[in-house]
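# Using only what follows, build the 3D model:
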Amino acid sequence: MSGTGDIEAVVFDVLGTMVDEPGGLRAAVREAVPDADAASVDSLLTVWQEHVEHEQRRIEDGGRAYANSEVIDREAARRVAGRAGLTDPVAVERLATASRRLDPWADSVDALARLARSLPVLGLSNAGRVTLLRLDAHAGLRWHLALSAEDARAYKPAPEVYRLALDAAGCPPERVLMVAAHAWDLRGAQAVGMRTAYVERPVGDPPGASDTFDLRVGGLDELVTALTGT
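Next up is the predicted model:
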């Protein structure tokens, strides 16, 4: 990426970019339904993911009043439990809070710490406030500031979510870099004028042929080197 010296703050997506969301949810489903085979676990994970995506889209389209991620995750857990025949309320509740216990990717913690020595680093997540707090503690993610989309009562890619980070950074959007493993997330950031960096992960939404992000990297160590030269 050219002109990295004018970047004043770096904003990271969290779910999928800094932590392995699908892997963590799959493990939680497996824990809740230990007798399920791999295909059944994948099917139950799809039930979860489709519910979350559908409800966030309904909120974005005005078809549902805002509900934070804790509410939607609990709904998803109940759907999974119903499909799996899981009736233990303790197990269902633990499944509902699985997003608080997602593990970081191997490079996330160290790269974040390295970058934070040179630039302000912010987390910007669709996870609700409570989930984000517990998740950051579990994964060992140390931010200068962690922001939840709940504060905007919307979900990315709604522009008001990215404006939370811009307001916090206190500098023009072209001096703020949004980092994500999801092309849809970066397109949302571009729409409010932010710079963008796509980081490859085993999960996520890869760029399409028409996407023109400022930087594409294979991992966060490469990103830190590009931004700091170290």
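# from here on, contacts and neighbour counts on C-alpha atoms
Will do.
# ok, so what distance separates the nearest residue to R163 once chain neighbours are set aside from A98?
In space, and not counting its chain neighbours, R163 is closest to V192: 7.7 Å by C-alpha to C-alpha, 6 or more residues apart in numbering. As judged by C-alpha to C-alpha, to the nearest Å, V192 and A98 stand 32 Å apart.
# ok, those two, which is more surrounded?
A98 (21 against 16; other C-alpha atoms under 10 Å).
# contacting residues around the more buried one?
24-25, 28 (C-alpha atoms under 8 Å, 6 or more residues apart in numbering).
# Report the buried residues of whatever helix or strand L166 lives in.
Using DSSP states H and E, L166 sits within helix 159-169. Neighbour-count burial for helix 159-169 flags 159-166, 169 (criterion: 16 or more other C-alpha atoms under 10 Å).
# again with stretch 193-211
For stretch 193-211, by 16+ other C-alpha under 10 Å, it's 193-201, 204-207.
# count of neighbours near N126?
For N126, the neighbour count with other C-alpha under 10 Å is 24.
# and what of D61?
10.
# go on, L112?
Counted with other C-alpha under 10 Å, L112 comes out at 20.
# who are the neighbours in contact with it?
When contacts are counted by C-alpha under 8 Å, 6+ apart, L112 is found next to 121, 141-143, 220.
# Please provide the structure for the following sequence as well, for comparison with the first:
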Amino acid sequence: MPGADDVDIEVIVFDVLGTMVDETGGLRAALAEAVSAGEAAVEPLLALWREHVEHEQRRIAAGDRAYADSQVIDREAAERVAERAGLSDAAAVGRLATASQRLKPWGDSGAGLALLAGRFPVLGLSHASRNTLLRLNAYAGLRWHQALSGEEVRAYKPAPEVYRLAIDAARCPAERVLMVAAHAWDLRGAQAVGMRTAHVRRPVGDLPRGEDSFDWQVESLKELADVLATA
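So this is what the prediction gives:
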């Protein structure tokens, strides 16, 4: 695994959902509010929501469905949940459909981002639609130099064009752009286009496998900042 002095980083790119904000916890709380139910009843609904989102993103990637942004897919997921739960209140379903705009940041997200932003340009790169990302950044207090949505290239990660969107914005070689995520699959996608990678551990996320070789694996954004301080 390379050390910090092996890599000349110019720009840092962060995944947002799951990495900077607690997507799973936020959706769970929104579902509990919508259906007025406890954890046991909410977990199957959360699984249904995530299954729909992941399935539709795979269909889009395979060319079996035209691109639809995350707001459209979230609305579909909310309607499926409402049907399963017997939720007929249109206002409640509408609020549930926008749950991704109200996700809480992890404890180190704001301070860690500010610390790194004092030394590097920092970009957010997300599945979330531009409208969702705008409102989520405001809600969670995420202060980017620039926030990018896969909506701009009508694709979802790990499609290479999404990562190239960040590389183009950085205006420097891919090997000088660091992708930070809690999802190993996301970092593999970044590696495929030549970006450097850092896995940050979160309570939820996709852990690295034995064959993964990311540049860094850290427990927090503070640790990442400390590691990069010697670069």
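# TM between them?
Here the TM-score for the pair of chains, by TM-score structural alignment, normalised by the length of structure 1, is 0.98; 229 aligned residues with a C-alpha RMSD of 1.1 Å.
# Can you tell me what the residue nearest to R163 of structure 1 aligns to in structure 2?
Aligned counterpart of V192 of structure 1 in structure 2: V193 (TM-score structural alignment).
# ok, that match touching Y163?
Yes. Counting by C-alpha atoms under 8 Å, V193 of structure 2 does reach Y163; the two are 7.3 Å apart.
# just to confirm, which helix or strand has R59 of structure 2 in it?
Assigned by DSSP H and E, R59 of structure 2 belongs to helix 39-62.
# quick one: the helix or strand following that helix to chain centroid distance?
Moving toward the C-terminus from helix 39-62 of structure 2, the next helix or strand (DSSP H and E) is helix 70-85. Computed by C-alpha atoms, centre = their mean, to the nearest Å, the chain-centroid distance of helix 70-85 of structure 2 equals 19 Å.
# in helix 70-85 of structure 2, what counts as buried?
So, applying 16+ other C-alpha under 10 Å, buried residues of helix 70-85 of structure 2: 70-71, 73-82.
# Tell me what angle it forms with helix 39-62.
140 degrees (axes from the mean of the first three to the mean of the last three C-alpha atoms, to 10 degrees).
# Average offset of helix 70-85 of structure 2 relative to structure 1?
Its matched residues in structure 1 lie on average 0.3 Å from helix 70-85 of structure 2 after superposition (mean C-alpha distance after the TM-score superposition for structure 1).
# so that helix corresponds to what in structure 1?
Using TM-score structural alignment, helix 70-85 of structure 2 corresponds to residues 69-84 of structure 1.
# Strands along structure 2, start to end?
11-15, 122-126, 146-149, 177-181, 196-200, 216-218 (DSSP state E).
# Grab the nearest non-local neighbour of V177 of structure 2.
V11 (5.0 Å).
# same question, V16 of structure 2
S126 (5.7 Å).
# Please apply the same query to L223 of structure 1.
V217 (6.2 Å).
# next one: L215 of structure 1
A197 (4.5 Å).
# just checking, the one you found touches A180?
Yes. Assessed by C-alpha under 8 Å, A197 of structure 1 is found in contact with A180 at 6.6 Å.
# Spit out the residues that contact those two alike.
Common neighbours of A197 of structure 1 and A180 (C-alpha under 8 Å, 6+ apart) are L186.
# mind checking how far the residue lying closest to A146 of structure 1 once chain neighbours are set aside is from E31 of structure 1?
Once flanking residues are discounted, A146 of structure 1 sits nearest to G123: 4.4 Å by C-alpha to C-alpha, 6+ apart. With distances taken as C-alpha to C-alpha, G123 of structure 1 is found 28 Å from E31 of structure 1.
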